[in-house]
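J.: From the sequence below, what's the structure:
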Amino acid sequence: MRHGHSQANQQCLIISSPERSIDAFGLSDTGEQQLASLVDAWAWPVPTRVVHSDFLRTTQTAARVANAFELAMSPDQRLRERFFGELEGGSDARYPDVWALDAQSAEHTTHRVEAVSAVAARMMAVLEEWERKAQGETILIVSHGDPLQILLTALEGRPLAQHREQPALLPASITQVGGAP
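T.: The predicted structure follows:
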């Protein structure tokens, strides 16, 4: 699940560092409304666990779902937003610049951006760990757009440089992986 619409989305900012994201840039009013509607009309298997990025926007998203189903939450730093380095705090109009470089190499770190391959490795590690620890359970992972698109690309076995070819993950959207559709 991608977090609900956030204050960073609302302000068109790149907010990817723990220093800015753990205690600030939570959900916007739109995000709160999205999650209320989503929980009220839940159409997916009911999760047995909620694992989430420790950033405020994902923690608030996870809390909405966890409270609705009376579940414990497990924060995991590996589910954090992709770090956008020197672009941190700037306009989100710079995302396409990074994504164009991603399409050339999943290893690039231009502008001190976290490499796509590094994001894929940490996201896959979370999934593999929970698959081992919680077999047969339905895990809801709450993270961010870029890391989730990278994860879905890795799960499909496609080259990581193609992660932007994934359909866009809208705020508060859920993509079911594994199990019955």
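J.: can we go C-alpha only for contacts and neighbour counts from here?
T.: Noted.
J.: For burial, what's the neighbour tally of Gly178?
T.: 7 (other CA atoms under 10 Å).
J.: What ranges does this structure have for its strands?
T.: Under the criterion DSSP state E, the chain carries strands at the ranges 49-52, 73-75, 139-142.
J.: could I get those as JSON lines with distance to Glu32?
T.: Output for those, formatted as JSON lines (distance: least, CA to CA, whole Å):
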{"stretch": "strand 49-52", "distance to Glu32": "17"}
{"stretch": "strand 73-75", "distance to Glu32": "18"}
{"stretch": "strand 139-142", "distance to Glu32": "15"}
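J.: give me every residue that touches Asp40.
T.: Counting by CA atoms under 8 Å, 6 or more residues apart in numbering, Asp40 touches no other residue.
J.: returning to what we had before: now distance to Val116 and mean neighbour count too, for the strands of the chain, in TSV please.
T.: Below are the strands of the chain laid out as TSV (distance: least, CA to CA, whole Å; neighbours: other CA atoms under 10 Å):
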stretch	distance to Val116	mean neighbour count
strand 49-52	19	24
strand 73-75	22	16
strand 139-142	19	24
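J.: this one as well, want them side by side:
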Amino acid sequence: MTRLLVWRHGNTDYNAGGRVQGQTDAPLNARGRDQAAAAAALLASFHPDVLVSSDLSRAHDTASALASLTGLSITPDPRLRERHFGEWQGALLTDIESQHPTEYARWRAGDPSPGCGIESLDDLAKRVVEALQDAAELAPGGTVVVTTHGGAARQGCGALLGWPNEATRTLGSLGNCHWTELTDRSRRVGGTGWQLTAHNVGVPS
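T.: Sure thing, here's the model as predicted:
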């Protein structure tokens, strides 16, 4: 059985300030570094075999907290970056709502391609699920920790489970430094492929 732990990065000033990060390279703040250290202590108890991360610093630095406890090296993968938010990257959500009310409403309603240069959900799912599958193949039958971003994690996990966008939207957002656990039982007799084992697990913050 292969276990995949899809871990969201720690808090940043963009998270705290209500800004859209997308693929901007916002670093962890002090709270985010503390969250990463606390979560890493829990994740280390899973005895991971492989550690893969988005190449954006907030994810890589989160992964580094676990790498320091396990001695694992971090394999960077740019496919694990957050959804690209086009014109909205770095902007306050309140400003986006007032300046782009139509597109904002479409985004909030789950439109897979709301405009303003935002990456479509289908494109996001395609690159992230490919990254998750490749990560899992690095340790068949083992435990793989993948450090990524909130939107990327949800869409990638939904795609790996074979869910349509409407079902994927029912997964609540991951808290900072929380993770989703997926297991692949396809190598067992009568196995059913990837299954959702747990969601939004982590240290309360």
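J.: circling back to that earlier point, of all the strands of the first structure, which lies closest to Gly157 of the first structure?
T.: Among the strands of the first structure, strand 139-142 comes nearest to Gly157 of the first structure, with 19.7 Å by CA to CA.
J.: Just the buried positions in stretch 88-105 of the second structure, please.
T.: Trp88, Gln89, Gly90, Leu93, Ile96, Glu103, Tyr104 (16 or more other CA atoms under 10 Å).
J.: quick one: Glu87 of the second structure and Pro114 touch, right?
T.: No. With contact defined as CA atoms under 8 Å, Glu87 of the second structure does not count as touching Pro114 (11.8 Å).
J.: quick one: which of these two has more around it?
T.: A direct count of neighbours by other CA under 10 Å for Glu87 of the second structure and Pro114 places Pro114 higher, at 19 against 12.
J.: Helices of the first structure, start to end?
T.: 7-11, 18-21, 29-40, 56-69, 95-104, 116-133, 145-155 (DSSP state H).
J.: got the buried residues for the last one?
T.: Using 16+ other CA under 10 Å as the test for burial, helix 145-155 of the first structure gives Gly145, Asp146, Pro147, Leu148, Gln149, Ile150, Leu151, Leu152, Thr153, Ala154.
J.: re the thing from before, kindly reformat the helices of the first structure as TSV containing distance to Leu169 of the first structure.
T.: Output for these, formatted as TSV (distance: least, CA to CA, whole Å):
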stretch	distance to Leu169 of the first structure
helix 7-11	13
helix 18-21	20
helix 29-40	14
helix 56-69	14
helix 95-104	15
helix 116-133	16
helix 145-155	6
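J.: and Ser173 of the first structure, which of those helices is closest to it?
T.: Short answer: helix 29-40, nearest of those by CA to CA, at 8.7 Å.
J.: Show me which positions of the closest one end up buried.
T.: In helix 29-40 of the first structure, counting by 16+ other CA under 10 Å, buried: Gly31, Glu32, Gln34, Leu35, Ala36, Leu38.
J.: Check the gap between the last one and Leu170 of the first structure for me.
T.: I take that to be Leu38 of the first structure. 13 Å (CA to CA, to the nearest Å).
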